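Colleague: this one's sequence-less:
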């Protein structure tokens, strides 16, 4: 299952985030694959798309950074997955 993870932090926490990232490389747990991660230039926020077995795995991952960042997490669908949902709904409406 894919998830969109958005994070933001307070400027006072930026040095702590840099130190942790340099130490860990920002690597996720073994059960999570980062499909992409982007950092806003000049801001202390970013977004990642990850593949995880379930929401619990994502929650465990962000807890490792929750002392530095605030997070918004949402399940994500590909165009194909959403198309199947839309198609099923349209079929049921007819």
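Modeller: Arrived safely. The model shown is predicted, which means the values in this text are computed figures rather than measured ones.
Colleague: contacts, neighbours, all on C-alpha from now
Modeller: Fine.
Colleague: Please point out which parts of the helix or strand hosting residue 57 sit buried.
Modeller: Using DSSP states H and E, residue 57 sits within helix 55-63. Neighbour-count burial for helix 55-63, with 16 or more other C-alpha atoms under 10 Å as criterion, is recorded at 58, 61-62.
Colleague: Against that first model, consider the following:
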């Protein structure tokens, strides 16, 4: 299943420094059980989003735990258009 994780952080020099250091150290890669399909960061560095894939909610929680001390995170499951079209096809109206 695919998920979008949005992230944002407030302008705080200490948090920014820690975020940069952690990203340099880890590459921002998720734990085993989560595949990073893409990451996009706002050009003003206020936040962005990751497109991830996993069938393991514990691995998703672990990925969140790796970063939620530094930023606000929201993770939601998403559907691609083909899957959504199948749902809409069954919907009368």
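Modeller: Thanks, I have the structure now. Predicted model only: the values in this text are computed from it and were never measured.
Colleague: TM-score for this pair?
Modeller: For this chain pair, the superposition-based TM-score is 0.89 by TM-score structural alignment, normalised by the length of structure 2; 91 aligned residues with a C-alpha RMSD of 1.3 Å.
Colleague: residue range for the helix holding residue 57 of structure 1 in structure 2?
Modeller: Using TM-score structural alignment, helix 55-63 of structure 1 lines up with residues 57-65 of structure 2.
Colleague: now the residue nearest to residue 47 of structure 1 when sequence neighbours are not counted: how far from residue 40 of structure 1?
Modeller: Leaving out its chain neighbours, the residue that sits closest to residue 47 of structure 1 by C-alpha to C-alpha, 6 or more residues apart in numbering is residue 6, at 4.3 Å. Using C-alpha to C-alpha, to the nearest Å, we find residue 6 of structure 1 at a distance of 11 Å from residue 40 of structure 1.
Colleague: of those two, who's got more company?
Modeller: residue 6 (19 against 10; other C-alpha atoms under 10 Å).
Colleague: show me the contacts for the equivalent of the more buried one over in structure 2.
Modeller: Under the alignment (TM-score structural alignment), residue 6 of structure 1 pairs with residue 6 of structure 2. Applying C-alpha atoms under 8 Å, 6 or more residues apart in numbering, we find residue 6 of structure 2 in contact with 47-50, 73-75.
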